[in-house]
Structures are given as structure tokens and as C-alpha cells.
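1. any chance you can model this:
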Amino acid sequence: MYSYRVRNLRSFSDDPNSEYIEICPLTIFIGTNSCGKSSLLRTFPLLRQSIESHTSGPILWYGKYVDYGAFSEAKNKSSSSEIIFFDYKFDLRGDSSLSFSQNEDLSVDLSLGVTGIEKSTVFDSLTVKALGVEVSVKYNEDGAFNVYVNGEITDAILTVNNKKSQGFIPSISLLGWRGGAEGCDLGDVENSEDIELNYYELIDKYNYYQAISRDGVKRLYETLSSKLQGDYENFYDFEREFLNGFYFDGIESVSEFDSFSLLSKEELFNVQKELLVAYFPTFIDEVNHYFECYFQRVKYIAPLRSTAERFYRFQDLHIDEVDHTGSNLAMVLRNLSNHQMRLFKDWSLNNFGFEVYVPVSDSLHYEILINIDGQETNISDMGFGFSQILPIITSIWLTEYSKSNPLSIRGRIPITYVIEQPELHLHPKMQATLAKVFAKVAMFKRNIGSPINIIFETHSKTMIDALGDVVEEYGGRESINIVILEKENNITKVTQTGFDDEGDLLKWPIGFFSGR
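-> Just a heads-up that it's a prediction; the model follows:
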């Protein structure tokens, strides 16, 4: 995921030319109270709770992690538009059915529009740009969905499943053609070996495998057939083999056809474009899977974490992820092996100056201890800041300890930490230390090819200054994006800045922290 933006959500405008937020290993949101920081940051856990749940629409506004209320409360109330847009720029890396090799990146721009009907949120529009082609699906007044390719309407009619969302984007399938032909199962054709249909009759009659662009599929075949090698009585066998191969295995498998070796680079690019348009529902399935993989790897930590308890009741549960409030922190630590516990103690000591551990006990109750300079203290007797920082550092360490970052079938997708106000109840020295640990972890993981993105909002000038110190000493200013949010006439304006090589901020508003 390269960048994203929201439009018409809370205080954000519906301007299609509004700025995208660049996602870096470290992305920091800064602004005054009620300027839109949380609304922008919480879209990450919003998408995670929407994808993880069985929903009746594309967005679950109120769920496990965050609460936007409902569509009517999430929409910008000062706007006349009744559509909220979620816009993303990302890569399908190597495993797209449109990729010729696993080393090929396929850049995609996606915009999903949702609207409200009564109390429900429903799909309104979808626009995808890839390979120089723009495909849009838009709701019309007749209750159907029109399909546009580069701004021109096609003759395809799509149906969108709003009743049971199986991902961020509702499932899309071909309903038929404006000329009256209906989608038809190909079983009767595939089981008839003696049938002789030319390619055009086949497409016209059966809408082969949900192809939404009849002309596009024809152009694709014409490109390939002009380069065909081999002796064919007719092209029917080749047609079936090619189309079946693409649908099930992608373009990389069908590229083994002799004809591909004779195609120019431009012709290969045209093949990809025609496939994208012709089999748009299949491509959307791939995009949906990418979003599922990406947002399931989002780890959200809320601004107010659970307070510490003196003792915790033993439960025979295995939990390996700190929840967004830190309420299960004790169980996560309790599930660490002795070896993991030693590593965590050493890590917390080296980075923060104290050890955290759960001693072994035969009791049904256990406690979290903090060791500072050899003095052990129950966490409930420590300052409130310890209960607020421990869920953060434990969650970060769990990823730091995991030296592998498993490959999804969509390529290497980063773990994204989304943290609200990590500095709460922390002394400025500890705030600076935490910021430096964020930078260390994010930059190190990026360098070893196992990326972590950390996105957080803060009111702490100390944390910003500490990141500047990191840049001055170690470099890496391109890995940090400072996002300044300010309100003008009830609309949030976004400015993105960063550090120079000396660690000084660029484009910093005068009086931003002091108010003078």
C-alpha cells in the first residue's frame, strides 16, 4: 500500500483532487484537537473490522475496534454529497492473474464509494485504474450498475452483492447484456466434444467466464491468433485451453503458448489490458484478497489502554496478539515460553531500561512484575504510564521477535501498527525513547525485507524531535512522513512534510505547538 485518502468522511471534503497520504515505515499524524487525525487514522481498524465480520454491506461502522456510529454520522454533514469514498494506491505483486512473472508489480488505483439507504450502507461505485485502463462500475437510477471503460459505457450489466459482503469490495458478477443475452453455464459446451463453434459465436452465446467486455475478448483473441504456432483445424481447442488456463492459473501459465514468444512488449501489454477489462470481476476478486491480507495484518492500539491489575486469573487460552485496549496483555505474556520471556526481558531492558516479566507460579493467579535496577515491583504499584506503554512495546516486540514475515499469495505485505497517542502518561524522556524504538524497528525490518509500517497520532513535540535526532544520526529521512492536519472552514486540510538531512523539520507551521 503506497498511499490512501478518504473523501466526505467526517471533516474531509469530497474533492476528487484532494491529497493522498503517503504511507511510510513511520507515518505520524499531528494536529489540534478535533482536526481529523483520529478519523483518518481509524480507517485502518475500520477496514479490519469490516473485513473480519460477516456484514450486510461493505463497511461496518460500529464494531470490535472503532465506532463511527453509522453512515449518517460518518458522512461530512456540511457536504451535499451522499457518498463517502475510500481511495487507495497499491501494488499486486507478482501473483495477480495479469502478471507475467512473480517479479512484476501491477500498480492499482482504487476508489470505492459507499452511500446510505435508510440505516444500511451500500455499494455506490467502484473505479479501478491499472495498466493505463480505467474501469468504473456505477449505480444508476434504474437500480442497475453501468460499466464504463475509459469513460465510455459498455453493454455489460453487472450485479453487486450488497447483502453479504465477502471482503472490502462487494462481490461483482456478470448479469447479462443489454442486448438480452443472459449469463449461461458452459457445462453443456465443455461436455460436447463434437460441437464446432467459432470463437465469436462462443462468446456471443455464453459470455465466457464472466467476461464483461465482449469486444475486448475478441480483440484479445485476434492479437493471439495472428501469432499462433501449430496446425489447428479450427481455433476452438485453443480457445478453450487459453481461456481455461487464464481463469484458473493466470496469464503466467497461458504465456507458455507458443504465440506469446512472438508478441512484442507492446502486444503483451495490450493482452494484459484486454484481460483486465474482459475479466474485471475476476480481477476484483484478486483485489479483494489483497485487501483482506493487508488489513488483517493491521494491529490497532487504542488511546486509552486498560489499567493494570495486581493479580490476573489463569485461563487456559493461547493468545499471541495484544488486543487494541491491552486488556489481554497479561495472558499474552503468560503464554510466552521461558526462552521468549528471557528475550523479552532483555529487549525491554536494552531499549527502555526496565524488565517486564511474569514469574512462573503454581497458583491460579499470576502477576506482571517490573524490574528496575534490581528492584521488582508489581505493575499495579508502578505509575499509570507503565500500564499504557506496555501493550505498545509488547505488541511491537512480538513482531520484532518474529524474524519471518510470511508471504501471502499477494506477495510480501507489511504489518501495519496503528497507534493513537502512544505518549499518554509518559515522561518526555520515555516519549523520546519510544519514538526512537519505533524508528529502529520500522527501519530495521524494512532493511531486511520484512516490512513494518507504524502509523501513529501524537501531540508530543518530544517524539517529533526524537525522530529528528534519529535522522540526524542515522539518516533515513525518506522513511518518515509527518502529516499535519488543520481545519479551515470546518474542512480538514492536509500538509505532508518531513526532515532534512540534519533532522530539522520542513514546512513546520509557526506556533504549531506553542500557539504563538
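2. going forward, measure contacts and count neighbours with C-alpha atoms only.
-> Noted.
3. which parts of the stretch 1-150 of the chain are strands?
-> All strands of the stretch 1-150 of the chain, identified by DSSP state E, counting those that start in this stretch, fall at 3-7, 21-22, 26-31, 83-93, 105-117, 120-130, 133-139, 145-149.
4. what's the closest of the ones you listed to residue 402?
-> Of all those, strand 26-31 sits nearest to residue 402, with 19.5 Å by C-alpha to C-alpha.
5. OK, contacts around residue 334?
-> Residue 334 sits next to residue 358 when contact means C-alpha atoms under 8 Å, 6 or more residues apart in numbering.
6. what's the separation between it and residue 313?
-> Using C-alpha to C-alpha, to the nearest Å, residue 334 is found at 11 Å from residue 313.
7. got it, and residue 514?
-> Residue 514 is 46 Å from residue 313, where distance means C-alpha to C-alpha.
8. rewinding a little: how about the strands of the stretch 1-150 of the chain in a markdown table, adding distance to residue 41?
-> Shown next, in a markdown table, are the strands of the stretch 1-150 of the chain (distance: least, C-alpha to C-alpha, whole Å):
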| stretch | distance to residue 41 |
| --- | --- |
| strand 3-7 | 10 |
| strand 21-22 | 11 |
| strand 26-31 | 8 |
| strand 83-93 | 13 |
| strand 105-117 | 18 |
| strand 120-130 | 21 |
| strand 133-139 | 27 |
| strand 145-149 | 31 |
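9. one more, please, to line up against the first structure:
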Amino acid sequence: MSKIDAIRLKNLRCFEDTGFLDLKPITILVGRNSAGKSTFARMFPLLRQSAEEDKRSPILWFGKLVDFGSFSTAIKKGTENKEISISFRFQTVISLRTQPEPDLFDERSKQKLRKKYSREGDTSVELELVLKQNERTGVTYAALIEVTIFENKCRLECDENGGVSKLLINEQDLTPTDSFGCSLNQRNILPSLQYFQTRKLKFEGVERTLRMRISPFLAGIRSRIEEGVHGKTNEDTIQSLINSILIGTKSDIRASLLNSRFCTATSRENFTKLFRRKSYSDSFNNLLFAHVFPKIIENVDDTLAEIASSVRYVEPLRATAQRYYRSQDLAVDEIDSKGTNVAMYIDSLSASERERLNEWMSKYFGVEVSSRSEGGHVTLLLQTQESKGTGTNIADLGVGFSQMLPIVLQLWQATLPPAFRKRVKRSEENTCIVIEQPELHLHPAYQARIADVMLASIVDSGSIVRSTQIIAETHSPHLINRLGELISEGKLSHKDVKIIIFQDSFESGSAEARTSDFDEKGILKNWPFGFFEA
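-> Below you'll find the predicted structure:
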């Protein structure tokens, strides 16, 4: 499963332009209050709530996880450019052939077809999504979708009425004209793109206008193929040559065509000469990418939705402990962002799951957790290694334990091996855990141990199919110092940690972000002197 390698924000809240910020297995966000840490961290739950709901626009600014208000409150104040840009870099598996995917195939057959025609290994993708607001309706719409893939830049410009104003492939304008057009329909995050041709037909003496789903670029692709084949080559062979083309780099395209079983020795020689001409190679390449651009957008949107579904968010104001929790016969497979369902989650664990959890809790925090159900209520109990008996009601302990539990449970669940994954929707699922202020109400020693738990999550999960990405916003020097110690002890690679420092710029009036890294000895580089001092 894919995960985000880097993200860039423009004109979002306090940011003018963050530039691309790399994400690692452990990414720590630091900075003074109102410097942009929370805005950056909440981009990930924002992505999830946007992908999960049916909506008219790409982004759901206000939802069950985070509240950005609306487009007008999310856009940077005072900016003259009334648009918000969100960019991503990620790796994904792309399956693209010029051959269309038949609508008659069932989903299982389609999956087999995609797997058969997938390129080996992951493909690097860069996406920029530019958002604007329809001044008449107030609805947010995608004004620009730009995908860079296989060294090709595919750009779609859209108007506020849901139409396509321009289609550019490597800066060549290939906007459909004449009887051809484009339509957009909102999907998960991105809108889908469809090509059509308008035709007028008479039916029982009445003229009707029909839209046929036909690509405006097939004729141009066929024309380029005809340049390389014998003049008497039949239409079926030409179409088979087109269908055999694998969309990728120019060398991939050339190789798939030349190696096709429908390409004769003479045609192979002709195509080899034609591809040496830059004008032919560029034109052929751009037509192919324009033809499959709807499929590229669909692939990228599906990847974004998959990434979004993996986000687990722990917000800073977490639920306080209760003496009794109302019992509910619900299957609990995820901790909610406030941790309000922690008791139900623990109570729903099997005996083997609870044993694994308590081994983990005991190792890192010296406590074990249990639940007791009676009279339609659930009680949460904590027991230390030193104490004996049935444990103490969590409501009778310090608030730190109730604040820590949602974090610990999220990180613990990421370590579950396949045999314990009844709670995970896909066995190959990555997890992106976003935590705001994990140190709240915790003793400095426990703040430091959060770093050990983070390490355990990425190491344990890295040894199996699933992998974990942790993004934590913090004010705790103890947590950061402990990460350095773990690196110096050889338990954590310095390449797996990134520190992003957010700060206000008095010159630009915007928040700025820069990065700091640990060296191999666990010492921070480019760290601002006296950062945690008053």
C-alpha cells in the first residue's frame, strides 16, 4: 500500500508556501504556538474525512475529525491569489494500457486485468491539486489537477461550472475541440475525467443529441501507428498494436510497441527510425498520455483514498477518564480521535489480544489494563507491576493515564501481526498515525518513553507486511532527546526520523517550515539554539 513521501501546502491558513516537506517513518513537528504545526498535522485527518464522505467538492473542510471551517476561513488571510494548493509525492503501482477496461468485467476480473498489466515495482507520482471557490455558490472546486508521472507532466485546468478549460501534456495544448468534450464528476478526492463526442441522430423523425464515450486522441494515435506499418495492414492489427502499448517512460512505450507480437520485422525497423525523430516521439508520447489521462487521475485518486483510509488521528484534547462507561454491543476496530471509545475497544479484545497488549504496556509503562463488565457498564482498571489485586479504576488515577491510553493503543494496534488483524480492513494496510501533543499530562520520563513506543511501532510493523508512519506534533524536549538517544544506541536509524520546525516570519507575515535531522550519533543538525528555552 502507498504512503505519502512528501507534502507541500500553499495559501493554507498561515502558510504561503511550505515547499515540499519530506515525511519519514517518524516525523516530529515542533514550533511555537500558532506557527502552523497543527495545520500541517491536521492535513492528514482532513484528507481522510474528505475521502470517506460523498460530497460535491474535493475537500470536506468541516467533518467528524477536524474543522477547517470553509474555503474562505482556510485560505491564508490577505492573499491576493484566491486559491489553495496541496501537493503530494508518493509511490504507487500504476497499471496503464491503451486498451480500455471493459465495463462488462466484474470487479474480480478487473483486478486480475490490472495486476496482469501493472508495471513491476512502484511508480513515483507528484500531484498538485489547486482549489478555488465558486463565487456564486460558495462551493470549493478543483481548478487545477497536475500529475507528474513517468517524466510527463499532465495538467488539467477546470472552470467553476465543472467544465474543462484546458488540457496540457508536457505543455502541449491538447484540449478537445470540435465535437469532442470533457466532463468531470467528483470521486474520492479528485474528480473523474471522461471524454465524449457529441453526435446528432434522428429517431422517428426527431433529432436527438447524444454523448458517446469516445477518446478524441485515438485517431491521432492510430495515425502515428499507420506511419510505421505496411499500407495494407488491416484495422484489427493496428488496433492490436495500440492495445499492446504499455504506458510508462518513452523507452517503456517504445519497447512495448517494438516487442508486440503484432509488430512485424519491417514495422519494427520503421518504428525504430520514427522514434529517433523527436517530433514523432514527443507527439506520439503526448497523445498516449492525453488518451489515458482519465485513467491516470482515477489511479491517483484511488491511491489518495487508500492513503486517507490508513490515517489514524489522536487529537490534543482527549477524553478524560470516567468511572463507568455505558456498555455497547458494538464491534470496535478503531480508537476514535478523542479516545472516547477506549473502554469499549479494550473490552472487545480477545484474551490473546489482551495478553499481547499487556505485555507491551508492562514493558514500556509498567502497567497492565483490564476491563470489567457489570450492570450494563464497563469499568477500566489499571494495575502496576508492584501492586496486587484487581487493579484501580482509571478514574481514581492521575489524568495522564487516560490521556496516554488512546496514543498507546493506536501505536500498539500498528504492531499486530496478520493473525491478529481482524480489526484491520486490509492485511497489507499501512498506517499513518497522527498525534497532537502526546506529552500532555505526562511525567517527563513517560514523555521520553513515547519515543520508545514509536520505535517499537515502526520496527515491529516493518518486520511484517504492514508499515507505520508516525507524525507527532509536540512541545516535549524529552521526547526529541530520547529519539536522539535511541539513534546513538543503534536502536533507531537516523534516516527514519525527520524534525520539521515551524516558525513565524515577521518579514513575510507567513509561517515557514524548515527541517532538522539527526546525524548517525543522534545529534541534531541545523537545530535552532535555545529553541526550548523561555
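10. related to what we said a few turns ago, more crowded one of residue 514 and residue 313 of the first structure?
-> Between residue 514 of the first structure and residue 313, residue 313 has the larger neighbour count (other C-alpha atoms under 10 Å), namely 11 against 7.
11. would you map the helices across the second structure?
-> With helices called from DSSP state H, the second structure shows them at 37-41, 43-52, 71-74, 107-116, 218-226, 235-243, 250-258, 265-275, 278-309, 342-347, 351-365, 399-413, 444-462, 477-488.
12. tell me roughly how far the fifth one lies from the first structure on average.
-> Taken over the aligned residues, the distance from helix 218-226 of the second structure to the first structure averages 4.8 Å (mean C-alpha distance after the TM-score superposition for the first structure).
13. report the buried residues of that helix.
-> Neighbour-count burial for helix 218-226 of the second structure flags 218, 221-222, 224-226 (criterion: 16 or more other C-alpha atoms under 10 Å).
14. same deal with the fourth one?
-> Neighbour-count burial for helix 107-116 of the second structure, with 16+ other C-alpha under 10 Å as criterion, is recorded at residue 114.
15. map residue 504 of the second structure across to the first structure for me.
-> Mapped onto the first structure by TM-score structural alignment, residue 504 of the second structure lines up with residue 487.
16. now do the contacts for that match.
-> Counted by C-alpha under 8 Å, 6+ apart, residue 487 of the first structure has contacts 35, 493.
17. one step back: turn the buried residues of helix 218-226 of the second structure into CSV, including distance to residue 433 of the second structure.
-> Converted to CSV, these look like this (distance: C-alpha to C-alpha, whole Å):
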residue, distance to residue 433 of the second structure
218, 44
221, 45
222, 48
224, 49
225, 49
226, 53
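18. now distance to residue 82 of the second structure too, for the helices of the second structure, in CSV please.
-> Conversion of the helices of the second structure to CSV gives the following (distance: least, C-alpha to C-alpha, whole Å):
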stretch, distance to residue 82 of the second structure
helix 37-41, 19
helix 43-52, 19
helix 71-74, 9
helix 107-116, 39
helix 218-226, 37
helix 235-243, 42
helix 250-258, 37
helix 265-275, 43
helix 278-309, 24
helix 342-347, 42
helix 351-365, 48
helix 399-413, 37
helix 444-462, 39
helix 477-488, 37
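19. most packed of those?
-> Highest mean neighbour count of the helices of the second structure: helix 43-52, a mean of 23 (counted as mean count of other C-alpha atoms under 10 Å).
20. the residue nearest the centre of the second structure and residue 172 of the second structure, how far apart?
-> Geometric centre of the second structure, nearest residue: residue 307, 3.5 Å, by C-alpha atoms, centre = their mean. As judged by C-alpha to C-alpha, residue 307 of the second structure and residue 172 of the second structure stand 31 Å apart.
21. what's the answer for residue 18 of the second structure, then?
-> For residue 18 of the second structure relative to residue 172 of the second structure (C-alpha to C-alpha), the value is 29 Å.
22. so the two - more neighbours on which side?
-> Set residue 18 of the second structure next to residue 172 and count neighbours by other C-alpha under 10 Å: residue 18 wins out with 20 against 15.
23. wait, residue 333 of the second structure sits on residue 342?
-> No: at 10.7 Å, residue 333 of the second structure does not count as touching residue 342 under the criterion of C-alpha atoms under 8 Å.
24. which strand in the second structure runs the most residues?
-> In the second structure, taking DSSP state E as the definition, the longest strand is strand 191-203.
25. buried ones in that one?
-> Under the neighbour-count criterion of 16+ other C-alpha under 10 Å, strand 191-203 of the second structure has 191-197 buried.
26. neighbours of the closest residue to residue 286 of the second structure other than its chain neighbours, how many?
-> Spatial nearest neighbour of residue 286 of the second structure, excluding adjacent residues (C-alpha to C-alpha, 6 or more residues apart in numbering): residue 169 at 5.7 Å. Residue 169 of the second structure has 24 neighbouring residues, counting by other C-alpha under 10 Å.
27. what's the matching residue for residue 169 of the second structure over in the first structure?
-> Aligned counterpart of residue 169 of the second structure in the first structure: residue 149 (TM-score structural alignment).
28. also residue 124 of the second structure?
-> Here residue 124 of the second structure is matched to residue 107 in the first structure, going by TM-score structural alignment.
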